[in-house]
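Asks: turn this into a structure:
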Amino acid sequence: MADTGTAYDGPAQPDARADGLGEAVDRFVRTRVIPSETVLDAGGKEAAAALARLRTEARAAGLWALPLPAELGGGGLTFRRYAALAEAEGASDHGPAALGSAPLLDVTMLERHGTARVREEYLERLVAGSMRTCYAMTEPDVPGTDPLRTATRAEARADGGWSVSGRKWFTSGAAGADLVTVLARTGGAAGDREGLSLLLVPTASPGFRVVRELPVLGAAGQYEIELDRVRVPADHLLGTGGDALAIAGERLALGRTLRCLRWLGQARRAFDLMAERAATRSGSRGPLAEHQLVQQHVFDSLLALRTTRPLVHEAVALIAAGRDARTEVGLAKVAAARMLQQVTDSAIQVHGAAGLGPDTALPSLFRGGRAARILDGPDELHITSVARRVLRGYGRGHGAATPG
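Replies: This is a model prediction of the structure:
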């Protein structure tokens, strides 16, 4: 991500630069994280050592766990303030892990819905980065968009705990996780809205195993897992039981918005690479920057970035205020996913064959853009959900309630 000062940046978001954190995070990701991506992507001992080194440097720079609670060892930023930094942090997929903000979803969920024992035993360790969690919802035969059909079951035990059996897949980071939050049916039958619960499962428990890795368009990090009568303590049930959909809804709204912010950062990175290539590359017909079709790529990409960012920050504002943001999150998620794919595709086109090879981040960014249209619900789910919600308002004669 070149520090070019391009016209892309546009109007600053609230609190984005007020205390210098924006520049500091951007500089850290650009000069420390991005140069380490090749090693981090490869995994193994060298990747673990590189990540540990980056985390030490982030702590020393005062950039560790900025959106996590100060009383647990984090930076204590509100979500609204952190959102102004999340674009720069997310320009690399490894940014959140290197800077300690990756557990934000789990820390928020456990703070709100975990028992006293869970909060006491796990929260500080999560914020410190000494343990890792993952979230298991989707199943091989049950899409995440239809959780009512969840086949994983948790049976009550005589000692008050649970016995969990089932299979999940596309579970991010499962191979290195210490805990996995599992969506399971604790009551009712398939299709019932009631009876779905979330349980926190220690991965060292007998009966838990990683079945296989599931590369996403060639990228590592996703796994299929199996639980065979895994014993889970009673106090590892999140919420009151049977309220998984409400808890998951909170998590998804925040998680989707975080992804959108990070996709904006990755699209900016692709845009900067494209603009730098156009400005510095010349051929027999002169500089690429003078070609009208190249200018078209630059313009369309800039337009996509500038029009998507306000949608994302509208969702941020509503979530930060504790208001219903379902429509805004749906709009932002679809727009940001499309935008990342569009901008990266244009950047590859301007680079030519060089954009397909290993010398730039563009293949990885393009892969992320394509996956973005499925992650956290495919585009089609959000399109139909938003449209139905809007049309219901018109059907009741309340067209004024329509966004915009």
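
Asks: CA only for contacts and neighbour counts going forward, please
Replies: Noted.

Asks: which helix or strand contains residue 226?
Replies: Taking DSSP states H and E as the criterion, residue 226 maps to strand 222-232.

Asks: distance from the chain centre to whichever helix or strand comes after that strand, please.
Replies: Once strand 222-232 ends, the next helix or strand along the chain (criterion: DSSP H and E) is helix 244-280. Put simply, helix 244-280 sits 8 Å off its chain's centre (C-alpha atoms, centre = their mean, to the nearest Å).

Asks: in a strand, that's where residue 183 is, yeah?
Replies: Yes - under DSSP: H, G, I helix; E, B strand; the rest coil, residue 183 falls within a strand.

Asks: so who does the nearest residue to it once chain neighbours are set aside touch?
Replies: In this structure, residue 183 finds its nearest non-sequential neighbour in residue 198, 4.7 Å apart by C-alpha to C-alpha, 6 or more residues apart in numbering. Residues near residue 198 by C-alpha atoms under 8 Å, 6 or more residues apart in numbering: 181, 182, 183, 184, 237, 238, 239, 241, 243, 244.

Asks: run this one through as well so I can compare:
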Amino acid sequence: MYTPYPTERSRAIGERVEAFVRDVVTQYEQDPRCGSHGPSDELMHEMRALARAQGVLTPHILADGDHLSQLETAAVLKRSGISPLGPVALNTMAPDEGNMYLLGKVASAEQKTLFLDPLVSGQARSAFFMTEPALEGGAGSDPGMLMTSATPQGDGWVINGRKMFITGADGAEVGIVMARTSEANDPKTRATMFLVKLPNPAVRTERVIDTIDSSMPGGHAVVMLDNLYVPNAHVLGQVHEGFHYAQVRLSPARLSHCMRWFGSTARAHEIASRYATHRKAFGKPLIDHEGVGFMLADNLIDLQQAALMIDWCAKIIDEGSLATAESSMTKVAVSEALFRVADRCVQVMGGLGVSGDTIVEQVFREIRAFRIYDGPTEVHKWSLAKKIKRETLLKEQA
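Replies: Here you go, the predicted model:
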């Protein structure tokens, strides 16, 4: 159900990654250091030390600093996700993977040394401070509602605001903060990205939210930014260009979520298939009952379509496009397909499927959350519908 490797170097990396995840990482899946807010930093560093020793840490970024193409990255990250812990162990997990991509594209040489290098080495984690409390009117799927503000002061900026669902904030050492830099009376919201070394007394975690998913270190936090001072040297890129840089990060980061969760869901299908092949009921293996066998056949179809959709979008990005619409289509198609697969796996396995004895139950929870983060399905469809309307009207006017 995996598409062929696009290059020989991606094959060499991907095969080593898959072997490491299956042979080493899966042994940690029942580790008590995997908590409701994700694996502990102690566990993360233990696994990363093993990955570093075997030469598979941060496998999508090469020794010379070059980045695999998106199509090559897809081949590798699909396999890193074979265990929910795989991306954590290999340093391909969100938000770090997306943040590394953004910093590699936009950061200055000095900023790369200070903020990017510790991430690539796997020594530090990061957080992307964008989403704000919905009930306070803050930004979520609509970035134009951004309330966190940055005000010029001396040789830098002072940032104030409240962020919510900030993945990995608790324990992060690198922060990318999105803040509004347009005047309050400006009808057009303009934003800027700021780089912050953490911990910082002006960045206070109020609480880590209990959520349905549990794969990302640090969980998802509510964070108060209270008179946070950032020097001009730590502005990422240009002032007022934050929304543009968010688009640079958005499509590849959205797509890499699809890659990682494809791997986990494919593994859940493997587990359910083995169970159905060996578990007998009413005189024959479960897989020989059409009600079960057909569910697994549907899984195979959904997984193959998801794999192809991921690779299609990766090629579009590799051609130089921001792939905004293509990544929206892929995120919807893949998240919905993988959820169907995970749901069937739970159903096939019955009581065992809802237990913590295998990763199937966790994969189901993670994929359910995936249908919301990086843009709910409905928001992507709404955006695509706007595109359809716009293009239809343009054709009529031509």
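
Asks: now the TM-score, please.
Replies: After superposition, the two chains reach a TM-score (TM-score structural alignment, normalised by the length of structure 2) of 0.91; 388 aligned residues with a C-alpha RMSD of 2.4 Å.

Asks: alignment lookup: the residue nearest to residue 183 of structure 1 to structure 2.
Replies: Applying TM-score structural alignment, one finds that residue 198 of structure 1 aligns to residue 193 in structure 2.

Asks: how near is that match to residue 367 of structure 2?
Replies: Between residue 193 of structure 2 and residue 367 of structure 2 the computed distance is 29 Å (C-alpha to C-alpha, to the nearest Å).

Asks: quick one: map residue 259 of structure 1 onto structure 2.
Replies: Checking TM-score structural alignment: residue 259 of structure 1 goes with residue 257.

Asks: for residue 311 of structure 1, same thing?
Replies: Checking TM-score structural alignment: residue 311 of structure 1 goes with residue 309.

Asks: what about residue 87 of structure 2, neighbour count?
Replies: 28 (other C-alpha atoms under 10 Å).

Asks: re earlier: which of the contacts of residue 198 of structure 1 are buried?
Replies: Listed as buried from the contacts of residue 198 of structure 1 are 181, 182, 183, 184, 237, 238, 239, 241, 243, 244; burial here means 16 or more other C-alpha atoms under 10 Å.

Asks: just put these in JSON lines and tack on distance to residue 12 of structure 1.
Replies: Shown next, in JSON lines, are these (distance: C-alpha to C-alpha, whole Å):
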{"residue": "181", "distance to residue 12 of structure 1": "36"}
{"residue": "182", "distance to residue 12 of structure 1": "39"}
{"residue": "183", "distance to residue 12 of structure 1": "39"}
{"residue": "184", "distance to residue 12 of structure 1": "43"}
{"residue": "237", "distance to residue 12 of structure 1": "42"}
{"residue": "238", "distance to residue 12 of structure 1": "38"}
{"residue": "239", "distance to residue 12 of structure 1": "38"}
{"residue": "241", "distance to residue 12 of structure 1": "42"}
{"residue": "243", "distance to residue 12 of structure 1": "39"}
{"residue": "244", "distance to residue 12 of structure 1": "37"}
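
Asks: identify, from these, the entry nearest to residue 128 of structure 1.
Replies: Lowest distance from residue 128 of structure 1 to these (C-alpha to C-alpha) belongs to residue 181, with 19.1 Å.

Asks: which residues are in contact with the closest one?
Replies: 133, 134, 135, 136, 198, 199, 200, 201.

Asks: by neighbour count, which of these wins?
Replies: residue 198 leads the contacts of residue 181 of structure 1 on contacts (other C-alpha under 10 Å) with 29 neighbours.

Asks: just the strands in structure 1 please.
Replies: Secondary structure of structure 1 (DSSP state E): strands located at 133-136, 153-156, 162-172, 179-185, 196-202, 208-213, 222-232, 282-283, 286-287.

Asks: distance to residue 127 of structure 1 added to these, as TSV?
Replies: Formatted as TSV, the strands of structure 1 follow (distance: least, C-alpha to C-alpha, whole Å):
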stretch	distance to residue 127 of structure 1
strand 133-136	11
strand 153-156	28
strand 162-172	18
strand 179-185	14
strand 196-202	17
strand 208-213	24
strand 222-232	22
strand 282-283	48
strand 286-287	49
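
Asks: please consider this matter closed, and thank you.
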